[in-house]
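>>> Need the 3D shape of this:
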Amino acid sequence: METEAQPAAPGPPDEGEATRPSRPRRRPAVGVAAALAAVACVAVGALVWRSTSSDPRPSGEVASEPGWALTFSDEFDGEQVDEAKWYVADERRGDEVESPKQSTCPREQNVSVTDGRLVMRTQRADGACAGGQAHSGAGLNTADRFEQAGGRFEVRARWTHPGNYLWGGFWTHGNTGPSWTRENPSEIDVFEYIGKDAEPNLSRFKPAIHYDYTCDGTCGVQSMAHQPYDVTEWHTYAVEWRPTEVADPTTMQIRFSLDDRLITVFDRDGAWRVEPDGRRVQEIEGGWENGAAPFPNPFGLDRPHRLVLSAWVGAPGVDPATVAAGFAPSGGEAALEVDHVRVYAWR
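Coordinates of the predicted model:
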């Protein structure tokens, strides 16, 4: 990606590598002023680092490049979830999971922090769910704690098991405030993993955006399926949500990267798959459309997003009985482990 302060114009140039700064020397620190300025950011860009070892900790530490402000960071170095940063869902407080409501209930006891990692477990409920769901899972979000419009959203994570019917990951949504309706949602799936033993969606990480929850099929969503890979290894998933020209909101792009490499771009021209050699292949013609306002609605910089981490059991369009019969990870449970979550904004 571009390293200049002013990004290049949109389109399908030959670029397949995300920008990687020189190795920083210490953990990032979040300044109060930077956090308060997050929602007011007007331009954003890329900051990605590489680590392919089985240990979650990289050989170097990540810090903000000149021109970038770290606005949110959780390294999970404590002994429990930092409740100043995260709300932990629990059905006993009336909480529900975001999607497979008939298959999974959220339980706070499935969340822990150990050895510098957040652990979010999924398992058979054995009657523990008040709603009768067969499984319990875990969910965190930054409601009333942090939100940001535009920027770089990054997670380093792995699943302990590829797990049939595991469903979850790291995503953001702007589904609050007066402009939010089911016809006008705003969701970015930074790392959505659906574990399935058979097609469709065979154990794939799917970059996706959602902008209408009332549609069936592919209406209201654009997504890009990628070939299966080992989700039990540590990977860094990131999204850069930004206009390439600050003064022109129609140049808005949502760019997905995996371990330093740009893999998907959504823009006003459509959806692009980025090959390993940097070539862009157009998979969908035409950018996302929403009748509430012109492009880039609902992904304009007037729609701040909160952060969400989830670990559920279920699959799109699969009935709970089929899910219950197919979920059988070794040891009886599977977990999403998170090394860090970091958010940046241009300053």
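
>>> all contacts plus neighbour counts: C-alpha atoms, from now on.
Noted.

>>> residue ranges of the strands in the stretch 101-250 of the chain, please?
Counting by DSSP state E, counting those that start in this stretch, the stretch 101-250 of the chain has these strands, from start to end: 104-106, 111-114, 117-124, 135-141, 151-159, 166-173, 187-194, 204-205, 208-210, 221-223, 235-243.

>>> right, so those: which one is the most enclosed?
Across these, the average number of neighbours (mean count of other CA atoms under 10 Å) peaks for strand 104-106, which reaches a mean of 30.

>>> And that one, what does it pack against?
Secondary-structure packing of strand 104-106 (3 or more CA pairs under 8 Å, 6 or more residues apart in numbering; DSSP states H and E): strand 135-141.

>>> who does the strand it packs on touch, helix- and strand-wise?
If you count contacts as 3+ CA pairs under 8 Å, 6+ apart, strand 135-141 packs onto strand 87-88, strand 104-106, strand 117-124, strand 306-313.

>>> Y211: which of those strands is closest?
Nearest to Y211 among the helices and strands packed on strand 135-141 is strand 306-313; the distance by CA to CA comes to 15.5 Å.

>>> after the closest one comes which helix or strand?
Moving toward the C-terminus from strand 306-313, the next helix or strand (DSSP states H and E) is helix 320-326.

>>> buried residues in that next one?
P320, V323, A324 (16 or more other CA atoms under 10 Å).

>>> next one: stretch 71-91
Buried residues in stretch 71-91, counted by 16+ other CA under 10 Å: 71-77, 81, 85-91.

>>> Give me the contact list for it.
Stretch 71-91 has contacts (CA atoms under 8 Å, 6 or more residues apart in numbering) with 28-31, 34-35, 38, 95-96, 105-108, 112-118, 129-130, 138-143, 145-146, 339-345.

>>> And this one, please, so the two structures can be compared:
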Amino acid sequence: MIRRAVCLLLCLLAAAACTTPGRAGPRVSAPAPAPALPDGHKGGWTLAFHDEFDGDRLDPARWADHSSAEPDEGRGNLGNQQLEWNRAANCRVGGGELVMTARRETVTSPSSGQRYDWTSCLITSTPAYAFQYGYLEERAILPAARGFWPAFWTWQARGVDRHTETDAYEFYSDNHRRLYGTQFSGARGRCEWRPAFDPTAGWHTYGVAVEPSGTTWYADGKRVCRSDATSDALTAIISNLAVYSRIPPEPATTGAVKRVDYIRAWTAS
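Sure, this is the predicted structure:
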């Protein structure tokens, strides 16, 4: 009996030592999460660039808030049926997402003197990432009110002297049942489809695979279009919320938002 009691006491002491606050036990490292694949894909791609928007501000190491695609100081493009002046103040990161906000407010370009009656948000990966071939994906909720033109696309990188652009999607918010993709490079190709969902009513993924053999568009992981046309130079990623001058917002509309959960880019494995 005495020997059994001593053994039991030793076992209890050992258990207590293992759970004593401040005492370090063996360290077991959690396995690193596997790189995410494009929605609906089981392989063939390696994650090369991404932003999950988990911080509290736009990451300047990944994004700039102006682009050479906008000729007025990289922020405005009235000649392209756009009413907005883009600026970082309209790009808010928080709660695990990027919120792009278009606001009805007046700004005058300091260089051109042009007046803009809207402000909005554009981001580009120009400081951090450019590619010719790869897979792009954005998970987003698009604005519902009439008069807005959100898009996810690419634009020629610095040093490229010709128009090189791939549109993963464009959406004109007066028509919730139509999405457009375009390959502006090389032979050029166009994709137009009617989604089975309302892009303004919930989260959906929009992707495009730009490969030497052609360009393929995806929505929620499902292939929707393909073209033999493909990119012929390096491009940077752009996501933006434009205000459309041809079908402008109603006079009573003072703003709209595009919400982005993540942006990711892959290269072929």
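
>>> TM between them?
Once superposed, the chains reach a TM-score of 0.74 (TM-score structural alignment, normalised by the length of structure 2), with 229 aligned residues with a CA RMSD of 3.0 Å.

>>> could the strands of the stretch 101-250 of structure 1 go into CSV alongside distance to A328 of structure 1?
CSV is the format used below for these (distance: least, CA to CA, whole Å):
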stretch, distance to A328 of structure 1
strand 104-106, 15
strand 111-114, 20
strand 117-124, 9
strand 135-141, 11
strand 151-159, 15
strand 166-173, 10
strand 187-194, 15
strand 204-205, 18
strand 208-210, 27
strand 221-223, 28
strand 235-243, 24
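
>>> how about the ones you listed, which one is nearest W288 of structure 1?
Across the strands of the stretch 101-250 of structure 1, W288 of structure 1 has its closest neighbour in strand 221-223 (7.2 Å, CA to CA).

>>> Off-centre distance for stretch 215-232 of structure 2?
Mean-position distance between stretch 215-232 of structure 2 and its chain equals 17 Å (CA atoms, centre = their mean, to the nearest Å).

>>> same deal with stretch 105-117 of structure 1?
Relative to its parent chain, stretch 105-117 of structure 1 has a centroid offset of 18 Å by CA atoms, centre = their mean.

>>> again, but for stretch 188-207 of structure 2
Between the centre of stretch 188-207 of structure 2 and the centre of its chain there are 14 Å (CA atoms, centre = their mean).

>>> neighbouring contacts of stretch 307-318 of structure 1?
With CA under 8 Å, 6+ apart as the test, stretch 307-318 of structure 1 has contacts from 97, 100, 103-104, 120-122, 135-143, 146-147, 165-173, 194, 196, 320, 323, 327, 335-336.

>>> Now it: buried residues?
The neighbour-count check on stretch 307-318 of structure 1 (16+ other CA under 10 Å) flags L307, V308, L309, S310, A311, W312, V313, G314, A315 as buried.

>>> Could you do stretch 254-269 of structure 2 as well?
Here stretch 254-269 of structure 2 shows 255-267 as buried, counting by 16+ other CA under 10 Å.

>>> now for those, which pair is the farthest apart?
Farthest pair in the buried residues of stretch 254-269 of structure 2 (CA to CA) is G255 and T267. Separation: 36.3 Å.

>>> Could you tell me how many residues sit around the counterpart of W234 of structure 1 in structure 2?
W234 of structure 1 maps onto W203 of structure 2 when the alignment is built from TM-score structural alignment. Number of residues near W203 of structure 2 (other CA atoms under 10 Å) recorded here: 16.

>>> residues touching W203 of structure 2, list them.
Counting by CA under 8 Å, 6+ apart, W203 of structure 2 makes contact with R139, A140, I141.

>>> Residue in structure 1 paired with the second one?
Right, A140 of structure 2. With TM-score structural alignment as the criterion, A140 of structure 2 pairs with A157.

>>> how much space between the spatially closest residue to that match that is not a sequence neighbour and A128 of structure 1?
Nearest non-adjacent residue to A157 of structure 1, counting by CA to CA, 6 or more residues apart in numbering: V338, 4.4 Å away. Distance, V338 of structure 1 to A128 of structure 1, by CA to CA, to the nearest Å: 25 Å.

>>> ok, now M120 of structure 1?
17 Å.

>>> same thing with W167 of structure 1?
Taking CA to CA as the measure, W167 of structure 1 falls 20 Å from A128 of structure 1.

>>> Longest strand in structure 2, please.
Looking across structure 2 with DSSP state E, the single longest strand is strand 255-268.

>>> quick one: that strand to chain centroid distance?
Centroid displacement of strand 255-268 of structure 2 relative to its chain, using CA atoms, centre = their mean, is 2 Å.

>>> any idea of the angle it forms with strand 204-211?
Here strand 255-268 of structure 2 runs at an angle of 40 degrees relative to strand 204-211 (axes from the mean of the first three to the mean of the last three CA atoms, to 10 degrees).

>>> Any idea how many residues pack against R25 of structure 1?
Using other CA under 10 Å, R25 of structure 1 has 11 other residues around it.

>>> wait, is it part of a strand?
No: applying DSSP: H, G, I helix; E, B strand; the rest coil, one finds R25 of structure 1 to be coil, outside a strand.

>>> Which of the contacts of W203 of structure 2 remain contacts when I look at structure 1?
For these, the subset whose aligned partners also touch in structure 1 (both residues aligned by TM-score structural alignment, their matches' CA atoms under 8 Å) is R139, A140, I141.

>>> Not counting residues beside it along the chain, what's closest to the counterpart of D117 of structure 2 in structure 1?
Correspondence of D117 of structure 2 to structure 1, assessed by TM-score structural alignment: A134. Distances taken as CA to CA, 6+ apart place A125 nearest to A134 of structure 1, at 5.4 Å, with adjacent residues excluded.

>>> State the distance from the residue of structure 1 most remote from its centre to G270 of structure 1.
In structure 1, the residue that sits farthest from the middle, by CA atoms, centre = their mean, is G127; the gap is 30.6 Å. Using CA to CA, we find G127 of structure 1 at a distance of 46 Å from G270 of structure 1.
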